[in-house]
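> Just need the structure, nothing else, for what follows:
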Amino acid sequence: MPLKWLDRLRRSVPSEWGTWLEVARAIGAFRSPSRKERQLNALWAVLIFAAGAIPSALSSASVAEFSEGALAAVFGGVLAFSGLLVGFLVTLMLFTGRLGSTQALDVETLRDYGSRLRYLLASQAVTLAYALVVAVLCLIYLVVFFAGMPLLVHSVVLAIVGGSLAQCVVRATLLPVQIFELHDAHLDDELNARVQESNRRYER
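I've put the predicted structure just below:
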């Protein structure tokens, strides 16, 4: 059953945003099905965010003194990385959602396989969200920089940028493993399908 506050929020927004809330809730359930895993995910998220946010906040005074060209080079690189990662993740998610040769799989195996694919999609969706957040935060910091806002604002925004970027980079390291796992599963499906086909021909 959905949480009461989530249900009320879903009813108070347009249908497409209500669907987004439901999908976000489903992603959270697939990523953290148990309380222990939710706590572990939250702990790692906080540690990784802090590892990026603290150095970024401490360096905010130096960053605020950057020339416009230097700032554009640094944040342009971060935006390019985020954009590249977004495009790659969208393509990967579309490919991940395509099942291989499942005709030879029994119901239980197919259910387990579908659960694993949903878990991979949920993980990739979270990484995609971080990449989008990093891009938006970079644009916000550029506004803060060129508007000449106080150093405290620089520190807060830059800390959030750094923490989100750390999350994005760390989660990006999971992608090669996920790609290998995806292809390995597809190859197993193809092999099982060929074995079943060979067995049927032999029985004839």
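> From here on, just use CA atoms for contacts and neighbour counts.
Noted.
> Report the secondary structure element holding Met149.
Met149 belongs to no helix or strand when assigned by DSSP states H and E.
> and it, how far is that from Val156?
11 Å (C-alpha to C-alpha, to the nearest Å).
> which one of these two has more residues nearby?
Val156 (16 against 12; other C-alpha atoms under 10 Å).
> Okay, and the more buried one sits in which element?
Assessed by DSSP H and E, Val156 sits inside helix 151-172.
> buried residues in that helix?
154-169, 171-172 (16 or more other C-alpha atoms under 10 Å).
> same question, stretch 181-201
Applying 16+ other C-alpha under 10 Å to stretch 181-201 flags Leu182, Ala185, His186, Asp189, Glu190, Asn192, Ala193 as buried.
> show me what contacts Ile160?
Ala53, Leu137 (C-alpha atoms under 8 Å, 6 or more residues apart in numbering).
> So for Arg118, what's the nearest residue that isn't a sequence neighbour?
Nearest non-adjacent residue to Arg118, counting by C-alpha to C-alpha, 6 or more residues apart in numbering: Phe30, 7.1 Å away.
> For the one you found, grab the count of nearby residues.
With other C-alpha under 10 Å as criterion, Phe30 counts 17.
> which residues sit in contact with it?
By C-alpha under 8 Å, 6+ apart, the residues touching Phe30 are Arg118, Tyr119, Ala122.
> One more, please, to line up against the first structure:
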Amino acid sequence: MTIVPHEWRAAAQVLKILRQHAIEYRERAAQLFVSLAVPGGVGAFVAWAVLPRALARNGATDTLIALSAGVLAFTAIVIGFVVTLMLQTGRVEQHVTLSFEQFQLYAEKLRYMLHSQIVTLMAALLLTGVLILWCVLLVADANAGTLVWIGSLCGGLGMITMLRTFLLPLQIYDLHDFGLEQAKNVKRDQVNRDIKEGRR
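Model prediction:
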């Protein structure tokens, strides 16, 4: 009898399945790493370059706390939006008329989009947690080196979250466009069959 909670074991199993589906959709670990490392590196570098000067200014604490509050509000909106979007994305009732091959292609796109949305959600959640920690350390007058290091991590996570949020509308369009094209093909085939049957 295991002491690991059922929710944890179920979550681990789902993550394993999601990763397998992403691999089947031709996304390798290197591609995922690049999609996270490039914006993350840019954001971390910008924060690392700016924070030392910002922390050195008098009265910077209040300004940085206010800025952090704005970022936390943004991440709260992103988290709520992505969760709602995931619930809507998973609906397939309107595509049950697709053929097996067409529905299989649609399901692959759907799984990949859900995987991408989960990555975006995790980035926003991590940003929220790390930024709250950074604010606590800032108020507690932690040393500048620690604040710059954790602030750079916040900058990287922030850039990842922003970029992936900007990509969501394009992914949604791609999914709906694919579904509409497949549905149009089904209707075309149905009309062609009706025409052929009418000529008999």
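> about what we covered before: looking at the buried residues of stretch 181-201 of the first structure, spot the one nearest Met93 of the first structure.
Leu182 (10.8 Å; C-alpha to C-alpha).
> That closest one against Thr96, yeah?
Yes - look at Leu182 of the first structure against Thr96 with C-alpha atoms under 8 Å: they come within range, at 6.9 Å.
> Now which residue in the first structure aligns to Ala54 of the second structure?
Counting by TM-score structural alignment, Ala54 of the second structure corresponds to Val63 in the first structure.
> list the contacts for that match?
Contacts of Val63 of the first structure by C-alpha under 8 Å, 6+ apart are Leu71.
> That one: helix or strand, and which one exactly?
Short version, using DSSP H and E: Val63 of the first structure is in helix 60-64.
> Would you mark the buried spots in that helix?
Ser60, Val63, Ala64.
> Return the closest of those residues with respect to Leu110 of the first structure.
Ser60 (50.9 Å).
> Apart from its chain neighbours, what residue comes closest to the closest one?
Spatial nearest neighbour of Ser60 of the first structure, excluding adjacent residues (C-alpha to C-alpha, 6+ apart): Ser155 at 5.2 Å.
> what's the answer for Tyr106 of the second structure, then?
Gly179 (6.6 Å).
> who's in contact with the residue nearest the centre of the second structure?
Against the mean C-alpha coordinate of the second structure, by C-alpha atoms, centre = their mean, the closest residue is Thr120 at 1.7 Å. By C-alpha under 8 Å, 6+ apart, Thr120 of the second structure lies in contact with Val82, Ile160, Thr161, Arg164, Thr165.
> where's it relative to Pro39 of the second structure, distance?
Distance from Thr120 of the second structure to Pro39 of the second structure, counting by C-alpha to C-alpha: 13 Å.
> quick one on the thing from earlier: now name the helix or strand holding the residue nearest to Arg118 of the first structure.
Here Phe30 of the first structure is assigned to helix 15-31, by DSSP H and E.
> What's the match for the residue nearest to Ser60 of the first structure in the second structure?
Match for Ser155 of the first structure (TM-score structural alignment): Val148.
> Contact partners for whichever residue in the first structure pairs up with Leu180 of the second structure?
Superposed on the first structure with TM-score structural alignment, Leu180 of the second structure falls opposite Leu187. By C-alpha under 8 Å, 6+ apart, the contact set of Leu187 of the first structure is empty.
> check which helix or strand covers Leu187 of the first structure.
Short version, using DSSP H and E: Leu187 of the first structure is in helix 175-203.
> same check, this time on Phe81 of the second structure
helix 60-89.
> ok, average deviation of the next helix or strand after that helix from the first structure?
Of the helices and strands lying after helix 60-89 of the second structure in sequence (DSSP H and E), the nearest is helix 100-139. Here helix 100-139 of the second structure, set against the first structure after superposition, deviates by a mean of 0.9 Å using mean C-alpha distance after the TM-score superposition for the first structure.
> Over which residues of the first structure does helix 100-139 of the second structure lie when aligned?
Taking TM-score structural alignment, helix 100-139 of the second structure hits residues 107-146 over in the first structure.
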